[in-house]
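>>> I need the structure of the sequence given here:
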Amino acid sequence: MLLSGFGTVIQLLYLLMLALAVVALVFASIAREDAYRAADKKTKKFWVILLAVAVAVNLFVPMLFLILAATVGSIVFLVDVRPALKAVTGGGNRRGGSSSDGPYGPYNGGR
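You can find the predicted model right below:
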């Protein structure tokens, strides 16, 4: 019974790693090519191919170390490359305010 529950947890982790790779691939695909150059990151083609391979590894190769390597690639894209792309393209702050604005106006540090 315990082994059955552990197998379910492992399957959920595999599914989570696959979902992470798919989300990273979608974000890499919809970003503009010139944003990659402006952010001084690898090319769009590089990231799309790398993340497509990550998705394929998650789907078709049942080797844990390859799946973990693919997950590391997805995490690097989501933590490093995507924020740099958003900063270059001006994404993330769509209301036009400052980054220190709270829900009721600018935050002034309690002054």
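>>> drop to CA atoms for contacts and neighbour counts, all remaining ones
OK.
>>> and the residue positioned nearest the centre of the chain, how far from Gly90?
Centroid-nearest residue in the chain: Leu78, 2.6 Å away (criterion: C-alpha atoms, centre = their mean). Taking C-alpha to C-alpha, to the nearest Å as the measure, Leu78 falls 17 Å from Gly90.
>>> and this one, please, so the two structures can be compared:
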Amino acid sequence: MLPLATFPTLFPGFGNPFDVIWWVLLGLKLVALLDAAFRPRQVFVAADKLTKPGWVLILATFSLCQIFQGGWLSFFGLIGIVAAGVYLVDARPALRAASGRGRGGGWGIRRRRGPRPL
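Below you'll find the model as predicted:
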């Protein structure tokens, strides 16, 4: 008899909700790490944030801790979640604004310079 095509048999590693949460949080940490790694060093100085090697070291360390420890509910796992969240919510928008790709710039919308007409 053929085994049933259930979610755990189709996608091994996603057997229960905690495995899905583990993969989502690892993805969040890796997105933050890759974003920090590919930004120019000068943007971190211009945005007055922690330096690029500091962010990359913090995010890489806690991403590797999650991979090798295996749990996101550990002490280092929770600190890594907070570090990735702080980077994505606080540092990344400031870095985008400092590099000239923040809100309101681009997308074909021209900003009016000078006073508004009556």
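>>> which parts of structure 2 are helices?
Shown for structure 2, the helices assigned by DSSP state H span residues 7-10, 17-38, 41-46, 52-69, 75-86, 92-98.
>>> hmm, back to that, please say which position in structure 2 the residue nearest to the centre of structure 1 maps to.
Residue correspondence to structure 2 (TM-score structural alignment): Leu78 of structure 1 is matched to Leu88.
>>> just give me the neighbour total for the nearest residue to that match once chain neighbours are set aside.
What sits nearest to Leu88 of structure 2 in space, not counting adjacent residues and going by C-alpha to C-alpha, 6 or more residues apart in numbering, is Ala32, at 6.3 Å. Neighbours of Ala32 of structure 2 under the rule other C-alpha atoms under 10 Å: 23.
>>> then Phe44 of structure 2?
23.
>>> and if you look at Tyr87 of structure 2?
Residues near Tyr87 of structure 2, counting by other C-alpha under 10 Å, number 23.
>>> which residues touch it?
32, 55 (C-alpha atoms under 8 Å, 6 or more residues apart in numbering).
>>> again, only using 7 Å
Ala32 (C-alpha atoms under 7 Å, 6 or more residues apart in numbering).
>>> now distance to Trp107 of structure 2 too, for the helices of structure 2, in a markdown table please.
Shown next, in a markdown table, are the helices of structure 2 (distance: least, C-alpha to C-alpha, whole Å):
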| stretch | distance to Trp107 of structure 2 |
| --- | --- |
| helix 7-10 | 40 |
| helix 17-38 | 21 |
| helix 41-46 | 21 |
| helix 52-69 | 28 |
| helix 75-86 | 27 |
| helix 92-98 | 15 |
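>>> show where stretch 30-40 of structure 2 falls in structure 1, residue numbers please.
Stretch 30-40 of structure 2 maps onto residues 22-32 of structure 1, going by TM-score structural alignment.
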